[in-house]
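Trainee: sequence and predicted structure below; questions after.
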Amino acid sequence: MTALTQDRNTPRLEGGVYEAGVAAATKLFGGSLGCFNAAGYLVPGSTSTTLKAAGRIEKQVDNSGGAAGAKSAKYRPGIYRFANSASADLITIADVANDCYIVDDQTVAKTHATNTRSIAGKIVMVDSLGVWVKVGID
């Protein structure tokens, strides 16, 4: 492409809700932490080193019997409260502004557990119900 020589109508996405294909043999639950796998499909958060946190899954999608991309799911980047891990991985207010790590599709932890977990996002706040995490590209 060459540089513009006149105005251009450049489309943009509104509302911060995005859609992507779901990995093969995968079920995503509404409200869960959704991630992109190495192939670029949505999967539930899990202990893995190859995931990229996408955001909260907006509605349950069951692609259990389908090929990768046969179904798609809506996800929304943002700040969400997830369950806090336990013991040495418990996140406290002293960890605010640090990265936290994916344990599963609803739990985050303080450490990467010897390089076995992917980053969930930045810790924004910690309360008695869990950890508020800024997740995704928004």
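Mentor: Arrived safely, thanks for sending.

Trainee: CA only for contacts and neighbour counts going forward, please
Mentor: OK.

Trainee: does Asp95 really touch Ile123, like I thought?
Mentor: Yes - between Asp95 and Ile123 a contact is recorded at 7.0 Å, counting by CA atoms under 8 Å.

Trainee: which of the two has more neighbours?
Mentor: Just comparing Asp95 and Ile123: by other CA atoms under 10 Å the higher neighbour count belongs to Ile123, 26 against 16.

Trainee: so the more buried one: helix, strand or coil?
Mentor: Classification of Ile123 by DSSP: H, G, I helix; E, B strand; the rest coil places it in strand.

Trainee: got another, please set it beside the one above:
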Amino acid sequence: MTALSQARRVIRTEGRQSNPPVKGATTIHQGALVVMDTGLAVPGRTAVGLIALGIAQETVVNSGADGATKVPVERGTFDFANHGADAVTEADIGKDCFIVDDQTVAKTSGGNTRSIAGKIIELDSGRVFVRVGS
């Protein structure tokens, strides 16, 4: 690609939403933490190498092949359940927390078995508010 030699039309998006392809034979429920696993969207789970994208805006069932459907995902700050055995505390605000499943986060990587969910923003009534997605 070369530098511009004339004006170009720029397409702008909010950058808060995306529509990644869903892994085949996968259901992602509305409100679930969505992660990328080898280029395909799946519900959050305990595993390394996952990339947290955001929260599913609707339930999507992909009963077909990999990428046959897409899931609308929103990035932002959302509430998650706090893992009882590895709980996030107020002292952890501003630090990373880690994915346990599609609705739960933990304080640690569980011995390098969990991927980063995002930054801890706040704790309120037992819920952990996490900034998810870039």
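Mentor: Perfect, thanks for sending it. Not measured: the values here are computed from a predicted model.

Trainee: got a TM-score for the pair?
Mentor: In this superposition the chains share a TM-score of 0.96, using TM-score structural alignment, normalised by the length of structure 2; 134 aligned residues with a CA RMSD of 1.1 Å.

Trainee: can you give me the strands in structure 2?
Mentor: Per DSSP state E, structure 2 has strands spanning 17-18, 26-28, 33-37, 40-43, 51-56, 60-62, 73-74, 76-82, 96-99, 104-106, 116-124, 127-132. These are given in chain order.

Trainee: average offset of the longest one relative to structure 1?
Mentor: Aligned to structure 1 and superposed, strand 116-124 of structure 2 gives a mean residue distance of 0.4 Å (mean CA distance after the TM-score superposition for structure 1).

Trainee: so that strand aligns onto which residues of structure 1?
Mentor: Against structure 1, the aligned range for strand 116-124 of structure 2 is residues 119-127 (TM-score structural alignment).

Trainee: now do that stretch: everything it contacts.
Mentor: Where contact means CA atoms under 8 Å, 6 or more residues apart in numbering, the residues beyond stretch 119-127 of structure 1 that reach it are 51-53, 79, 91-93, 95-102, 108, 112, 131-136.

Trainee: how many neighbours does Leu90 of structure 1 have?
Mentor: Leu90 of structure 1 has 16 nearby residues by other CA under 10 Å.

Trainee: I'd assumed Lys110 was in contact with it.
Mentor: Yes - shown here, Leu90 of structure 1 and Lys110 form a contact pair, counting by CA under 8 Å, at 6.0 Å.

Trainee: map Thr77 of structure 2 onto structure 1.
Mentor: Mapped onto structure 1 by TM-score structural alignment, Thr77 of structure 2 lines up with Ile79.

Trainee: which non-adjacent residue is nearest that match?
Mentor: Distances taken as CA to CA, 6 or more residues apart in numbering put Lys134 closest to Ile79 of structure 1, at 4.2 Å, once the chain neighbours are dropped.

Trainee: tell me the contacts of that neighbour?
Mentor: Contact partners of Lys134 of structure 1, counting by CA under 8 Å, 6+ apart, are Pro77, Gly78, Ile79, Tyr80, Gly121, Lys122, Ile123, Val124.

Trainee: can I get these in a markdown table with distance to Phe29 of structure 1?
Mentor: Formatted as a markdown table, these follow (distance: CA to CA, whole Å):
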| residue | distance to Phe29 of structure 1 |
| --- | --- |
| Pro77 | 16 |
| Gly78 | 17 |
| Ile79 | 18 |
| Tyr80 | 15 |
| Gly121 | 19 |
| Lys122 | 22 |
| Ile123 | 23 |
| Val124 | 24 |
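
Trainee: what residues of the match of strand 116-124 of structure 2 count as buried?
Mentor: Buried positions in stretch 119-127 of structure 1, judged by neighbour count with 16 or more other CA atoms under 10 Å: Ile119, Ala120, Gly121, Lys122, Ile123, Val124, Met125, Val126.

Trainee: count of neighbours near Ala67 of structure 1?
Mentor: 14.

Trainee: what do we get in structure 2 for it?
Mentor: In structure 2, Ala67 of structure 1 lands on Ala65 (TM-score structural alignment).

Trainee: excluding its backbone neighbours, what's nearest His83 of structure 2?
Mentor: Leaving out its chain neighbours, the residue that sits closest to His83 of structure 2 by CA to CA, 6+ apart is Ala106, at 5.1 Å.
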